[in-house]
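Participant: Prediction below, plus the sequence it came from.
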Amino acid sequence: MERVLKKDNGLNFESLKKTITRLGTEFSKGILVPVFTLPIVGMLLAVGVLLTNPSIPISKIEWINNFGVLTKDSLLSIFINLSPVFAVGIASGMAKRKKGDAGLSGIILFFIFLYAMNSFMKINNLLVTGDLRGSGQSLVLGVQVLDMGVFLGIILGLVTSSLHNKFVEKEFDGAMRLYGSSNLALLIGIPVVIMLSIFFTYTWPIIQLFIAKMTNTIVSTGVFGVGIYGFLERVLIPTGLHHLLWVPVELSSISGTGVVDGQYLEGVRNIAMAELSSSSVDRLGPGAVYLTKAMSKMFGLVGAALAMYKCSNSDLKEKTKGILIPAVGAAVLAGVTEPLEFSFLFTAPLLFVVHAILAGLGMAVAALLDLRVIAVSGGIEFLAMMLPAGSKGDTFKFILLGLGQIGLYFGIFTLLIKKFNLKTPGREGEDVKLYTKQDYKEKQSETTIKTNSDKAKNIVLGLGGSENIKSVTNCYSRLRVQVANLNSIDESILNTTGCSGIVKNSEGVQIIYGLSVQKIKKEVCKELNIKDEE
């Protein structure tokens, strides 16, 4: 009996571990769907700010200024109403089939939840009258409910996608055909969210107290708290689950609250976006210091790349340059750091730990200097958002601090690489993974990967063949594959496909390709003869 219990406990623990890893991976992928719309909206918001900036001559032309006001006010609405955006985005992002139907169900269930909670609170005389600030309640799309912030959208997105994936394959015949598939999921979802609205009416005030205490803790730790956050956000990169940390922090009251032009906002990103377009700001929280996390991307990793190039073997410098230049470009311009970070993560993990520490330190110093900049997704977003802000932003100070970080990274990385003989690109031998353009041309006649089709075939082969592949998805930079047997994966083959790194977990494998991953996924799906579910 004891032996059976041990076996059962072991199986249960392993099963729980796999389930948590799988759900975390799926959620981190799904949440990126709405998150990646924010930089686009933010950049267009910056255009509106630019057209209304008094220091810009064309802003004095009435119709241009009016157009800027219209653009600014309309786009700011997205940051005020993030909850429904996340409800739809996560529902469609995590849906395995019929993503459009899942997104539609997401917004329908969102409305049902709002009006159900409002009605239940009205019946029980729980609605506050007058000024709602500080009451724990707010108006969401004109409906007074408990203030759940972006968490409401996240929760309903998860519920919707879960029900959709569970019932989307269920079909009925005859007259009942209308009530199958995604409609069945919606039908079941309606009573579920009504019950959830009642449940959260009583439980969310307790959660609000917890969030308030967490916010106070973050504020009380000040610079130290910001530094720890920056360290954790980087050190979680290998797991692919870092999105689970920064999304709730940046988009909820955990990172602060503020009133901009009389509009109450939660989350450092929303406050920062609004602050750029307003002269009337009353900060109630720690402000925009968290948004300096791109400093390590735009500056620090440049210093790391320079150190790796300098320390590379003289006969491999050209090949090393071929690896580092595109990786640096992706990090600096778009904030995609994995290709560069994975170039030393496995061969020199000490450098990755140092990188995470320096990233946190850079954010802490920015917090100490109270720099008010938006630098999340790399240089393109930074320039687009900060240049229109003019004197409001601490752009010049931020760049000076960044240049100092380049020197710090360069000095420390060079010292560690040489002292411990770390195997960074160009020092691990002749087998340098990526090639320069000239190297590529010279190998055109050889039996190597020359086309996307060939690459897809090798990826499938490296994953153990089509029979070993259960599903293929991707996030911003990673090809995420669930496999039947991890032991069937051949990393030596996958390493020939131009990837920057390979991460295995209990459910499958993540292969780092950078910005080209979407195209690669399409080719792999085509090779497997399966539908590419966007």
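Facilitator: Okay, I see it.

Participant: Every contact and neighbour count from this point should use C-alpha atoms.
Facilitator: Fine.

Participant: my read: E233 touches V247, true?
Facilitator: No - proximity of E233 to V247 does not meet the contact threshold set by Cα atoms under 8 Å, at 10.4 Å.

Participant: More neighbours: which of those two?
Facilitator: Between E233 and V247, counted using other Cα atoms under 10 Å, the more crowded position is E233 (20 against 17).

Participant: For the more buried one, which non-adjacent residue is closest in space?
Facilitator: Closest residue to E233 apart from its sequence neighbours, by Cα to Cα, 6 or more residues apart in numbering: H242 at 5.7 Å.

Participant: again, but for V226
Facilitator: Nearest to V226 is A364, by Cα to Cα, 6+ apart, at 5.5 Å.

Participant: Please tell me how far whichever strand or helix holds G10 is from the chain's geometric centre.
Facilitator: In the assignment (DSSP states H and E), G10 maps to helix 2-35. Using Cα atoms, centre = their mean, to the nearest Å, the mean C-alpha position of helix 2-35 is found 21 Å from that of the whole chain.

Participant: Same check on stretch 149-158?
Facilitator: For stretch 149-158, the distance to the chain centre is 16 Å (Cα atoms, centre = their mean).

Participant: ok, the residue nearest to E233 - contacts?
Facilitator: 28, 232-234, 236 (Cα atoms under 8 Å, 6 or more residues apart in numbering).

Participant: ok, second structure coming up, stack it against the first:
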Amino acid sequence: MKDKIFGVLQRVGRSFMLPIALLPVAGLLLGIGGSFTNATMLETYHLTSVLGPGTVGNAILTVMSDAGNIVFANLPIIFAIGVAIGMAKKEKEVAALAGAIAFLIMHASIGAMITIHGGPEALLEGATTSVCGITSLQMGVFGGMIVGLGVAALHNRFYKIQLPQVLSFFGGTRFVPIISGLTYTVVGIAMFFVWPFVQQGIAAVGGIVMESGYAGTWIYGIMERLLIPFGLHHVFYLPFWQTSLGGTLEVNGQLIEGAQNIFFAQLGAQDTISHFAVSATRFMSGKFPFMILGLPGAALAMYRTALPEKKKEVGGLLLSAALTSMLTGITEPIEFTFLFVAPALYGIHCIFAGASYMLMHILGVGVGMTFSGGIIDLILFGVLPGNKLTSWVWIPVVGVGYFVVYYFLFTFLIKKFDLKTPGRDADEEVKLYRRADYNAKKESMGDQTSEKICNGLGGKANISDVDCCATRLRVTVHKSELVNDAMLKSTGASGVVHKGNGVQVIYGPHVTVIKSNLEDYLETAPNVEYNGADETVADEAAAQTSAEPTGEVVKTVVLGSPISGVAADLAETPDEVFAQKMMGDGAVVTPNDGKVVAPADGTVVFVFDTKHAIGFKTDDDVAMLLHFGIDTVKLKGEGFNVHVTNGQKVKKGDLLMEADLDYISKNAPSIATPVLCTELKGNQKLRRLADGEIKAGEDLLAVDFYE
């Protein structure tokens, strides 16, 4: 449950990145346009004659300012659409349309409820605002998130829905905007009653944050950095930037919610303020000192402590990473290198990052940002508006101190504890690490079965492609000699079959899950060969040759033949996996009729995607596999017509499947059909009751249950 919630939160955080990615461009337009149309700045830099009112330059800059401002003014609907796209699994354009429709309908419903209950005047001052021209409650970006997440959930559930024939036109993706609109009509009505209490709660939490003073700012900074490895930092800081959790302030007669929104509202109204609100920029300004100068100091420490013969190679990498951090505020290469080789360094970095936020708060620095704290944002939102409005000069002052502290502290720690930062291991490749490397390391620790399967197949670099049929993992490898059968069997495989460069690993009906997990693991696994030929592996899945069950037979379950044809010993099956009973015991029937019926009363456990195999469990709890033909998985469903679905209850003799014998005979190696009992217990013994001609429904197998 915890892992599921964590996974959902990561997806939510990633979905926020689409609308967040718009902010740098919008901020660039607003920053340049707002700063160069500010009368005080024009007078300070003597630019009034060139860029003052009435000039072509002023007209262009005014357009730029308004173009950027419109993005920040409409962030709620942008988040509704962007989050819906980010969280939708398929058909993302449909989710986007549904998100926009649901957002407008929700706010229109709220607006109608406001009118019904006496209009905005009947509500508390500041409780309402205009959203896309609709008078609605002040929900901010939270409103967009509520719509985006809800619409995505509806979309993922209904985009493949099949409606009755008379309504079939409205099925599938067309149904998503319809159900979203109806749902958010109800949500809008509910929000009219619920949201005022939510507003009170957010305001109370926001009040606590504001009253927490400098210590609260320090804790905020620490948490923001600590959550980066988990990909949850967007989920953490966004409410402070975009909702009343980060404060509220009246700018130009309009109540603005959220730290970043407050900053950009003031940026567009510089003539009306004496200084940007530090109560808002406390959640942003702290990034600048450690991103522009602190982390480059750590990069220099790593360079100076590298082995002499590797300094040239390390120098190029670290210089690039340091410049990226300084200019853009993108710190991933340096921070994830800490995480990968020395997590303790990252912990120390988080503490200093929190202190940077606190120092900027103490010194009254009022510099905001669009996305991250590099020199570009510092110039746009600190230098250009002027030190009088932003107190930006404290950033380089504190930054120089951070450079010195990071350089000397990290140099000491790297040498003292012999930390293997880039260039300090003679045998290791010189590289910086990114999020993908860190995630791969975590995932390889979490999915040890897939890692062992990958190693048993000779490593990721030895694997050409992966597929599966009803019971087998089918893999093509480059070098068959690297495959370690014992290691594969230790993962739960009952057998391994080699056919040239093809390897079939026998797992049983749950092989589809194993294949999916392996494919997920291979996305981030190191692309290397693995030679475990000399390793001794404990075969956890080795067949345990237990004695035949003895004693009194207390029950016998008789299973009918699912098809008409010629029955024979399973050993005569023209496939060694079935013939050697790797998948279970049973019989083989060569059919003379393509109809497959239920061998007993029971449940269809699964129908394989390619329709050639059916998993079945009798009401007496005997698990069976009906596998029509040999290597028929390669027919990809051609020649098969299945009449049942997963989980369907059936009676003995009910039609399960029809197969085209002529087509299958011409396109598959054999039509011989194994009929298996796949999970016989220690007190169960199977007997074959028929040999030769048999009709569907006649007794084929018996399972004796012993005391």
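Facilitator: Perfect, I can see it now. As the structure is a computational prediction, the values presented were derived from the model and not from experiment.

Participant: Which residue in the second structure aligns with the residue nearest to E233 of the first structure?
Facilitator: Superposed on the second structure with TM-score structural alignment, H242 of the first structure falls opposite H233.

Participant: I'd like the distance between its match and C350 of the second structure.
Facilitator: 13 Å (Cα to Cα, to the nearest Å).

Participant: Residues that sit against both of the two, list them.
Facilitator: 223, 225-226.

Participant: Sort out for me which of those are in helices.
Facilitator: Cross-referencing the shared contacts of H233 and C350 of the second structure against helices under DSSP state H gives 223, 225-226.

Participant: Which of the residues you listed sits closest to P333 of the second structure?
Facilitator: R225 (14.2 Å; Cα to Cα).

Participant: quick one, strands of the stretch 151-300 of the second structure?
Facilitator: 248-251, 254-257 (DSSP state E, counting those that start in this stretch).

Participant: What is the corresponding segment of the first structure for the first one?
Facilitator: It refers to strand 248-251 of the second structure. Aligning strand 248-251 of the second structure against the first structure (TM-score structural alignment) gives residues 257-260.

Participant: chain center to that stretch, what's the gap?
Facilitator: For stretch 257-260 of the first structure, the distance to the chain centre is 24 Å (Cα atoms, centre = their mean).

Participant: now swap in stretch 450-459 of the second structure and tell me
Facilitator: On Cα atoms, centre = their mean, the centre of stretch 450-459 of the second structure falls 24 Å from the chain's centre.

Participant: Quick check: buried residues in that stretch?
Facilitator: 450-459 (16 or more other Cα atoms under 10 Å).

Participant: Reformat these as TSV; add secondary structure.
Facilitator: Output for these, formatted as TSV (DSSP: H, G, I helix; E, B strand; the rest coil):
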residue	secondary structure
S450	helix
E451	helix
K452	helix
I453	helix
C454	helix
N455	helix
G456	helix
L457	coil
G458	coil
G459	coil
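
Participant: wait, doesn't F110 of the first structure sit right on L156?
Facilitator: Yes - shown here, F110 of the first structure and L156 form a contact pair, counting by Cα under 8 Å, at 6.7 Å.

Participant: shared neighbours of those two, anything?
Facilitator: A87.

Participant: Give the equivalent position in the first structure for L182 of the second structure.
Facilitator: Match for L182 of the second structure (TM-score structural alignment): P191.

Participant: Please indicate which of the contacts of H242 of the first structure are buried?
Facilitator: Going by neighbour count (16+ other Cα under 10 Å), those have 28, 232-234 buried.

Participant: Go through those residues and name the one nearest A185 of the first structure.
Facilitator: Within those, the smallest distance to A185 of the first structure is 22.5 Å, found for S28 (Cα to Cα).

Participant: if I line the two up, what does that closest one land on in the second structure?
Facilitator: In the second structure, S28 of the first structure lands on G13 (TM-score structural alignment).

Participant: need the contact list for its match.
Facilitator: 231-235 are the contacts of G13 of the second structure under Cα under 8 Å, 6+ apart.

Participant: next one: W394 of the second structure
Facilitator: Taking Cα under 8 Å, 6+ apart as the contact definition, W394 of the second structure lies against 360, 363, 365.

Participant: mind running it again at 10 Å?
Facilitator: W394 of the second structure sits next to 289, 359-360, 363-365, 387 when contact means Cα atoms under 10 Å, 6 or more residues apart in numbering.

Participant: among those residues, which are in helices?
Facilitator: Those of the contacts of W394 of the second structure lying in helices (DSSP H): 289, 359-360, 387.

Participant: just the residues you listed now: which is nearest M113 of the second structure?
Facilitator: M360 (43.9 Å).

Participant: The closest one: neighbouring residues, count only.
Facilitator: Neighbourhood size, M360 of the second structure [other Cα under 10 Å]: 29.

Participant: I'd like the distance between it and K388 of the second structure.
Facilitator: 15 Å.

Participant: wait, what's in contact with the closest residue to V558 of the second structure other than its chain neighbours?
Facilitator: The shortest distance from V558 of the second structure to any non-neighbouring residue, by Cα to Cα, 6+ apart, is to A702 (4.4 Å). For A702 of the second structure, the contact set (Cα under 10 Å, 6+ apart) comprises 556-560, 586, 685-689.

Participant: Alright, that wraps it up for me.
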